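A.B. asks: generate a structure from the sequence data that follows.
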Amino acid sequence: MALLARPNTWVGVDSLAEAVWPERTTAPADALWRHVHDLCRRIPLHDGTSARITSMHGRHRINIADGELDSAVFERLVHDGREALPTDPETAADHFRRAAELWRGKPFTALDSYHGRAETARLTGLRWAALDGLVDAMVALEHTGGSVSLLQALTVEDPKRERTWLRLVEVLTRAGRPVEAEAAFRKASRVLDVPLRRVP
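C.D. replies: As a prediction, the model looks like this:
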């Protein structure tokens, strides 16, 4: 997990030791090496020919080919969606939708370390960015019904996310659905328990 969080990147022994022994400040080098060696034996070769895990001067790296790791594919789709959004919302929507479909719950939950928690937070933030981008693309394509349904689902998933509520009110208002917009605004105010500022 610690290596997969940073694919194709050299990871020092301190970071790996923190992942394997999160409660310890130090770890025996020979014990860590046994873990790495065991992984090398069990994981199939990279591209069928070269070592999946390589080691050099106390650092280790897992070699991942393009398209092999869901988190890397997910990140690229979000990036490509952002790039396409200003000029090609249809393509952007496809990228964002595919990125969202790759999500399989909270990532790296088994990696109880600072780096694991940081990577989990980063990828979770990217997922919300992808969903926000999907809403933007659907609005640009005038898919109001779909964008409203998605926003409503997101308010259920995270009722305390103010941005989603305000976006829902905005989309409903601009779609000429003032009664629903007002109802969503009032519900958001109750759920969030904070004064909200209406989007013009």
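A.B. asks: drop to CA atoms for contacts and neighbour counts, all remaining ones
C.D. replies: Fine.
A.B. asks: in this protein, which spans are helices?
C.D. replies: Along the chain, the segments classed as helices by DSSP state H run 13-20, 29-42, 70-84, 89-101, 114-140, 144-157, 162-174, 178-192.
A.B. asks: now what about the first one, what contacts it?
C.D. replies: Spelled out, that is helix 13-20. If you take Cα atoms under 8 Å, 6 or more residues apart in numbering as the criterion, helix 13-20 is touched by 2-3, 24-27, 32, 58-60, 111-113, 115-116.
A.B. asks: now that helix, how far from the centre of its chain.
C.D. replies: 23 Å (Cα atoms, centre = their mean, to the nearest Å).
A.B. asks: enumerate every residue touching the residue positioned nearest the centre of the chain.
C.D. replies: For the chain, the residue nearest the mean C-alpha position is Leu123 (2.8 Å; Cα atoms, centre = their mean). Contact analysis of Leu123 by Cα under 8 Å, 6+ apart lists Ser71, Glu75, Pro107.
A.B. asks: one more to put side by side:
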Amino acid sequence: MRDTEPALRFTVLGPLEVHHDGAPVALGRPQRRALLAILLLRANHPLSTAELVRRLWGDQPPATARAQVHALVSALRAVLPGGDRLLCTEDTGYLLRIEPDQLDLLRFSHELDRAQGAATAADMDAAARAYRAATGLWRGTPFGDIDAAFVPQARRELAQRYVGALEELLELDLARGAHADVVGAATAALADHPGRERLHRLLMLALHRGGRAAEAIAVYRDARQAMGGASPELDRLAQRILSADPALDGSPAESTDPHRLPPPTSSADDTVDGAALDRALTRGTSIVVVRGTGASGLAVRWAHAAAGRFPDGRLYADLRATEDRAPADPAAILAGFLHTLGAGPDLPSNVDERAALFRSLVHGRRVLIVLDRAEDTTQVRPLLPGAASCAVVVTSRGGLGGLVARYGAARIEVGDDRT
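C.D. replies: Next comes the predicted model:
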């Protein structure tokens, strides 16, 4: 990213705004603004005219929809500085070509990538700075002034990414003892996201550590009312607060939630693939292999959406089966899982013993495990929970036939690889 401020900047994490050399650019008609919003949401990716029509008007476009799109594109090129260069014609549609530092949404994604990389490297201070930079880009409701068919889904997905990043930041702030900061931020976030159990847990623990146990229990009661009940984990946290469990008083190893999922990325439309995952896990198998374009993003988004089915935790591991990185060691992944699940500091050194301990800790619990970018069955096998109450979603470039043959895993193809 550039060291200097770009001359042309776009913001969508709030009302849509365009600035050139610090001065606002007048875009004109609402439909022109809506088309620009669509192009920004999918910046640097081509969109067909048919897709633009669908995102603008949904299933009932006007008869002149295609002509209107072409006219709107011409108008945008005229009002945007350098519009002919930015808004490119593709074979079947259009592409908005911008740099990452020109759009707040792209900067948000960049900071999340930095945060996750820092967390993987155990640099928690750098992770907190990146999460803070990412969440600080938000100015209100995304596309707050745009009226178009694509907006409701886009807002839901972006809100999920934001609150996921905020929860990660609050977890890190809680670990460094910033209880008052967590109380304020979690309280504000719950006003907009009352159904996020992790926010309730973070607020309860922050209040407890700040000597406000009675208020923490009041938050628990509010959570039960807002969500129509509580998970066993939230019930256990309330009981531990009532009993003044000293283990809750700020030990770095204490986790409010065995939850290692990264924040979800944005998606154009994976409803069909998500439904396929749902079906696979309701047909007698607890392991699903997902293969194809966008498999990793789908698995994480689905895991966030399905969190309520797994109240005892969601675990995530990047197994790093890529061309430029060595695959992750299952023993190291198990160490992370075991610490997250509350195992003590003295872990077995043998991978088989760690795997056995992992299986014992998740036995009878409803835990979801996402194993991303797996190399082969040998790498995955020690990470399987061996409990019917748990579910495993594995993404891989290969088919992992060994999981299918030996463990009865279901296999689905997604994205461009879907048949």
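A.B. asks: of the contacts of Leu123 of structure 1, which are reproduced in structure 2?
C.D. replies: Counting by both residues aligned by TM-score structural alignment, their matches' Cα atoms under 8 Å, the members of these that carry over to structure 2 are Pro107.
A.B. asks: now distance to Ala19 of structure 1 too, for the contacts of Leu123 of structure 1, in a markdown table please.
C.D. replies: Shown next, in a markdown table, are the contacts of Leu123 of structure 1 (distance: Cα to Cα, whole Å):
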| residue | distance to Ala19 of structure 1 |
| --- | --- |
| Ser71 | 19 |
| Glu75 | 23 |
| Pro107 | 15 |
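A.B. asks: map Met3 of structure 1 onto structure 2.
C.D. replies: To be clear, residue 3 of structure 1 is Leu; Met isn't right here. In structure 2, the residue matched to Leu3 of structure 1 (TM-score structural alignment) is Leu39.
A.B. asks: from memory Ile412 of structure 2 sits against Ile287, does it?
C.D. replies: No: with contact defined as Cα atoms under 8 Å, Ile412 of structure 2 and Ile287 do not form a contacting pair (11.1 Å).
A.B. asks: same drill for these two, tell me which one is more crowded.
C.D. replies: Ile287 (24 against 20; other Cα atoms under 10 Å).
A.B. asks: which bit of structure 1 covers stretch 298-316 of structure 2?
C.D. replies: Per TM-score structural alignment, stretch 298-316 of structure 2 has no counterpart in structure 1.
A.B. asks: ends of that stretch, how far apart?
C.D. replies: 13 Å (Cα to Cα, to the nearest Å).
A.B. asks: next one: stretch 143-150 of structure 2
C.D. replies: With Cα to Cα as the measure, stretch 143-150 of structure 2 spans 10 Å from end to end.
A.B. asks: what segments of the stretch 201-350 of structure 2 are helices?
C.D. replies: Using DSSP state H, counting those that start in this stretch, the helices of the stretch 201-350 of structure 2 run over residues 213-227, 232-242, 271-280, 295-305, 330-340.
A.B. asks: and the ones you listed, which is most packed in?
C.D. replies: Per-stretch averages of neighbours, counted by mean count of other Cα atoms under 10 Å, single out helix 295-305 among the helices of the stretch 201-350 of structure 2, with a mean of 21.
A.B. asks: which strands and helices sit next to that helix?
C.D. replies: helix 271-280, strand 368-374, strand 391-396 (3 or more Cα pairs under 8 Å, 6 or more residues apart in numbering; DSSP states H and E).
A.B. asks: make a markdown table from these and add distance to Ala119 of structure 2 to it.
C.D. replies: Shown next, in a markdown table, are those (distance: least, Cα to Cα, whole Å):
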| stretch | distance to Ala119 of structure 2 |
| --- | --- |
| helix 271-280 | 27 |
| strand 368-374 | 16 |
| strand 391-396 | 21 |
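A.B. asks: of the ones you listed, which is nearest Leu172 of structure 2?
C.D. replies: For those, proximity to Leu172 of structure 2 was assessed by Cα to Cα; strand 368-374 is nearest, at 21.7 Å.
A.B. asks: find me the equivalent region of the helix or strand following that closest one in structure 1.
C.D. replies: Per DSSP states H and E, the first helix or strand lying C-terminal to strand 368-374 of structure 2 is helix 377-380. Against structure 1, there is no aligned range for helix 377-380 of structure 2 (TM-score structural alignment).
A.B. asks: now do stretch 8-28 of structure 2
C.D. replies: Going by TM-score structural alignment, stretch 8-28 of structure 2 sits over no part of structure 1.
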